[in-house]
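Peer 1: sequence-free structure coming up:
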């Protein structure tokens, strides 16, 4: 046959088989079909074949396009998507932390917790630090236990500039390297997510290594920040850490959850000549080829990330001592410790605090070394990092001969609190930030007990009320943060004004349980949770257990912790128609009327209040636990006897009475004040004046409570009265066009000065009793500030002798004498004090006194020049700028000058301190206090509308409301105050006054 022809025969229309045979049904078998190859195809078959091929090609192209779109659009864009959404779409992988929660109040947003799929047990952290740089580099290795299979590793990390190539994960069980697919930064929560190629297996241990990251050396907390300190040869820099709370993530990638404890191996590389400190003693030092030093530290105990501490400096020298069991304590100072006794005082105070607290609790101080370093301008008096105590410089160095009693007590409390954190904060750590207030309060209470142990001649209850409780109640009125949000507020830069509230609530708990039961609860907590985590629910259970479960402590305490504000209790008496007499107790939320608009919801809140009360005829304290808003009990007292609420001064609530009861209490203070405890007298005065601000009372009632002050021999009631009267003077003076047109302000000053001068006549400037020294200091200051001629004359003489002959000024009144000298002096006097403030050998406390005294000038142009110094190279640090503004605004001319300065230099201020928002807040808050005229109100509204930064605009809006509140205060109370000041001081309460 010719080529191209097929040798196929058609027999009866049936195709033959390969061998010429066909199957019975006319078909070929399957094998034969596969072997058959057609020799030709007609045109119709060819067209059909081509169409099928084209369709196949199109379908293949579409499939490839869809797969490419999935890869580039979905998978490659997961870096920019929320991890919550990503894991919702891929149900095969578990979400690594809950969906974000949104706050229902104006408090800080709750930060979601890390998953517990992986837990760290050891970190190796290496940092390369240099005081002359603004950034740092480092590396970290984290050993992890896998508790649940997961394909992601979630870390807390702020910035860091970490690349995929720098991250590796190794299975330590098999030495297998895990493939890292990608990294995700979740900026909204400060999270770094490592995506792995396959799941980590439950029960295995892994090593996560980040070979390199970078960080910023900030100018303020959190994280690592630098601050200037004064040295004999000028300003030098100090680098310190501030990691509590949520600050470790600013330094290195970690699991910054207080419950996720681990050990730490720290290595710091730094230039030769600089000193590095961390929690543990130095282990080895190696000089590198570039001249730097690599310093390794011993492994830390198991602890939370926020307890890790770092410090780097040059120019500080130390004084050390070895105490029992070879434990080393060192105090560092910017001057020669051998020539300045204040360093030895600080060292001895630290050692005393360790020994005192060891006597109070059943757990010994475990740390082998303790470094104490001074930090200028530290926002809190002290901060402890497990073996590295950072204490505000002015609260660390005190001289028993040259420091005032107030300064000495502040130093002892700051050091004792830092030491006490070894037990509550380091050993017993909170599980989550919402309970941070609890360990802070417990450590502070231990600190006060330590001071009481060391100074039995100081009334610790009075000192605690004056230093912690009264400021906390004053600040809590303006707080948008409840106590359980304390840690979050601190973390996001808010001022946690309710810090002392925790101590107040624990003090109040003492009213329903005994001291013995509370101490037993403390011992149980330390034994049960030593080197472990604790939440407040467990603490409440421990206290309930100590009482034999007689009291449900959680039910009592939780409303106080989780709700804003606090209540006041109105106590009164009335007679029924059947002539039976009853006594009523009514609780209502306390706030300043018209100011705290966001607290209007408090009208629906009730607290369980342990009201302690007694009467004049029945001096035994009784307890009424108020679980409802109103109680009525039979009145067993005489109508002519007073009734006193919060009779042990331990309640975190205010009390109000009917007019007659206020009058009876005022008379009792006048003739028998010593029969009431000093703190109770202070509470009465404080409640009265705050009730005026809350529109519950009118001001004559509060003024009546001060009539007895010239007989008062304790500084705590005096402090309470002067703080309250300072507000009255400020708003009265602020509402006057000028001092010459404000006669009632002058009369009020005369009244205060006369009371203070009478007390001073009974004392000398060299008292030995701590409480008498405190009394002299507070009354001398009151007499000087309010213009008593005899006292200010003595102050001027002492200032002149100091200026000309360097005659020593008694330490308790030094601050007041400097103020008087500057206020009455000319420009030459001002320059003399300015030079003294810059002397190389001056102590931090004296420099603070001089800088604040320079603000007492009564010349506006001098104050303007002084404020301008913060922009110039005058050696004023960032922290001192805040102090200068605070002190300038203590007088009317200073407030007006500071307000004009802020308005005229706003762009300069925000530019210079853009990275120090806390300073701008402090400047605004101090400058805008006491404004009370329509002109001030209009200026504030206009200025607030022009400010872009939200946190500053919020402060200005608060100032607008505060100014309106001041105006209402003046409008409501000025007529009554004028009448009261015109008549003799013994005049009774104005009969026009009513109670709501």
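Peer 2: Good, I have the coordinates. Quick caveat: nothing in here was measured; it's all calculated off a predicted structure.
Peer 1: From here on, just use CA atoms for contacts and neighbour counts.
Peer 2: Fine.
Peer 1: mind checking how far the closest residue to residue 177 other than its chain neighbours is from residue 801?
Peer 2: Spatial nearest neighbour of residue 177, chain neighbours left out: residue 170 (4.5 Å); criterion: CA to CA, 6 or more residues apart in numbering. Distance of residue 170 to residue 801, computed by CA to CA, to the nearest Å: 74 Å.
Peer 1: and if you look at residue 917?
Peer 2: For residue 917, the distance to residue 801 - CA to CA - is 42 Å.
Peer 1: The two: which has the busier surroundings?
Peer 2: Between residue 917 and residue 801, counted using other CA atoms under 10 Å, the more crowded position is residue 917 (17 against 14).
Peer 1: Now the helix or strand where residue 716 lies: buried residues?
Peer 2: Using DSSP states H and E, residue 716 falls within helix 715-734. Using 16 or more other CA atoms under 10 Å as the test for burial, helix 715-734 gives 715-722, 724-725, 727-734.
Peer 1: How about stretch 543-558?
Peer 2: Result for stretch 543-558 [16+ other CA under 10 Å]: buried residues 543, 544, 545, 546, 547, 551, 553, 554, 556, 557, 558.
Peer 1: Now do it: distance to the chain's middle.
Peer 2: Stretch 543-558 sits 28 Å away from the centroid of its parent chain (CA atoms, centre = their mean, to the nearest Å).
Peer 1: How far does it stretch from one end to the other?
Peer 2: End-to-end for stretch 543-558, by CA to CA: 14 Å.
Peer 1: List the contacts of that stretch.
Peer 2: Here stretch 543-558 makes contact (CA atoms under 8 Å, 6 or more residues apart in numbering) with 505, 513, 517, 518, 520, 521, 522, 537, 540, 541, 608.
Peer 1: A further structure is provided below for comparison with the first:
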């Protein structure tokens, strides 16, 4: 699920429901590949095939069989689904064994045939591999011959999941179907979530992304409900209770992109101008509240932007686009072809908004966000390449671990750098070439050879980009402006890891005040000199202009001093993105001990007169590390006092808006206003705390005057400043509101209390799906972990309940809970946790947490005294 191109916006577009009695009717589905629908008589429940823990030949499917036709039939059941499947495949290499993927399914009655002669192929007993390969092995008594087509019939049985994976059950409270006679009860629906390796939970299949097939889908469901799938509806048949919806044939696609939902939705048609067959589905209450109107108003423009950009008509490629938001979904969104699913509260509007909503100015904002997210994880020796060797990604846990900030944020950043190198026009042309010629490739990184094929002048670009995609990490370049010298080095927080790597990159460097349109290339790991890095006396040089490159920049002390002087005297000559990046680079260079920590702190001195969002966001995010390291020490008081003084100017700048619960029109200014309130209140600025508490008190007495844009930050600060009464009021509102955005803001605010027993209660609530949805467990614990008052509680809690917590995003929880770890005792506990617990897909996260804790211990030991002295002097 790509993240680089989407941003959630609060607009509730949620599902309509089924009662539990309806669930049985929606599990009937038929998935075919150019075949006729088979009979739908229920099959007897089969027995589980024998299992083995012996390792298969490899953990990935062998390449000797390629699926071509899939036919899956699943008759009516309740919380169980049973069915049978026929997979037609081509043999490309002689073999006597068939390997499929199957997980948590009981599979039986295999029948293998030659599709041309209809001859049966005898076989031995099936073997289900009880390991992460999820292999279903079918030994044959004779060979399958290369070049011939065969079919495999199987019976199977499975259970509808409640863990938001495979085919799963979801519920919420809303008016139910009319035939139930109950308009205000808990409602149910089912949906699929198959990324990355959960199609095998729904039916036995070749569950790897390169093994694509077309799907012909039929779903049988209760009358009065609607079925949505990847393709357009071809026809419906109805009897007294049931409806059979058959969909048109899908394009060739990977199994993880297969999707369907059944519910009782109201369709909300997207506003013109828009291509045909683009719809949004939502709860009736959401449609009535006009919560879908923004998504409906902008979807057409977004789609038309992409059609124009890629010179491709969407409807001719995928036929239709349904957008739907689910009460329960683990990823924020999932790009199932033709049926894009979202968590409640979000539909897409990021990348093309610079064209359809230019006032939002999201391009720079989220480019910086991706850059900084990737920088943090990629500065650890335990990081991984964008394109790791296949032998490093074998098991389902290893595959799941790849869905991290390196893949998403670093991937987006590298593509942005590539676009800057070749130019946006050429990059877009190569993207079109990729879509048409390399359409069935597995990774957008394959745009590199497509770029070479499409643009001859960039024949060396794949070679230059290869280190960025196949090596871990990124470089820091150091420029000495007195002699015009530059060199590169692998940037790592932990310098003791350097001997493990000898890495270097081809680095494009854009420099101010140079006016050339072409970057300067650093093509080796040697020290080189170039007059473009030589400054005039008293002048500064700025590298990585507008932060288009994926690298950090260090300078000689004189150039740093000139840049800091410029920031304090008149910051505007330095581009906005670079004002933010100077802060980020300095703080992280200090963490890596490449500059003194006082230099990093000096980059924040100009903020007392800065009102732009990006520099403030960079400072707050980097000072958060200082808070994490020192909020349990004597540094905390002087640090808060310094920030109180620095933020006064920003807070006062927006006070005319804030005091009247209003927001400025400009989008980036709205973000600046929020950060002003957050920094001022959290660091004890009295007028801010009074404002937040007063507005929240008015709400408790019946009138909520808080502007929707400000609710998240004001709710949090009011709950933090309050006690039991404020917390229980927020909890009651969280339970009763049907506004998805409001619910999310309150869920976050509840974690802000400083009362430890309330934090403990809230942690316990995450164990009860009736209080905190399973998909929200991880993020709720992460919210609580950010509260310094809950540090020990959260760490004890996740160890006590790891089996439950790890069902969700355990890796993100580990990262958040261990962010403050900076003592030898905490390191020993973390190492014991790694040894004693089944880490599953959090293995890499724990390894990185151990590495980061080691870095933290050393950093605190070396910097605490200097940091305390600096803050005391600068209050």
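Peer 2: Perfect, I can see it now. Bear in mind the structure is a predicted one, so any value in this text is a computation, not a measurement.
Peer 1: and the residue nearest to residue 177 of the first structure, helix, strand or coil?
Peer 2: Look at residue 170 of the first structure: counting by DSSP: H, G, I helix; E, B strand; the rest coil, its state is strand.
Peer 1: any idea how far residue 345 of the first structure is from the aligned partner of residue 369 of the second structure in the first structure?
Peer 2: Matched to the first structure by TM-score structural alignment, residue 369 of the second structure sits across from residue 467. For residue 467 of the first structure, the distance to residue 345 of the first structure (CA to CA) stands at 22 Å.
Peer 1: Show me which of these two is the more surrounded one.
Peer 2: The residue with more neighbours, out of residue 467 of the first structure and residue 345, is residue 345; 20 against 13, by other CA under 10 Å.
Peer 1: That one matches what in the second structure?
Peer 2: Residue 345 of the first structure maps onto residue 294 in the second structure, by TM-score structural alignment.
Peer 1: Sticking with its match, tell me its helix or strand.
Peer 2: Here residue 294 of the second structure is assigned to helix 293-310, by DSSP H and E.
Peer 1: helices and strands around that helix, which ones?
Peer 2: strand 278-282, helix 353-356, helix 424-437 (3 or more CA pairs under 8 Å, 6 or more residues apart in numbering; DSSP states H and E).
Peer 1: Could you check the ones you listed and tell me which one is nearest residue 682 of the second structure?
Peer 2: helix 353-356 (32.0 Å; CA to CA).
Peer 1: roughly how far out does the closest one sit from the chain middle?
Peer 2: With CA atoms, centre = their mean, you get 22 Å for helix 353-356 of the second structure.
Peer 1: on that earlier part again, count of residues packed around the residue nearest to residue 177 of the first structure?
Peer 2: The burial count for residue 170 of the first structure: 18, using other CA under 10 Å.
Peer 1: Give the equivalent position in the second structure for it.
Peer 2: Checking TM-score structural alignment: residue 170 of the first structure goes with residue 113.
Peer 1: Residue 457 of the first structure now?
Peer 2: Checking TM-score structural alignment: residue 457 of the first structure goes with residue 359.
Peer 1: Its match: what secondary structure?
Peer 2: Of the three states, residue 359 of the second structure takes helix under three-state DSSP.
Peer 1: Residue 189 of the second structure now?
Peer 2: Assignment for residue 189 of the second structure (three-state DSSP): strand.
Peer 1: Quickly note the distance from it to residue 328 of the second structure.
Peer 2: Relative to residue 328 of the second structure, residue 189 of the second structure is positioned 10 Å away (CA to CA).
Peer 1: any residues in contact with both of those two?
Peer 2: 170, 171.
Peer 1: Run through the residues that contact the counterpart of residue 305 of the first structure in the second structure.
Peer 2: Structural correspondence for residue 305 of the first structure with respect to the second structure (TM-score structural alignment): residue 255. By CA under 8 Å, 6+ apart, the contact list for residue 255 of the second structure reads 194, 199, 206, 207, 208, 209, 211, 212, 213.
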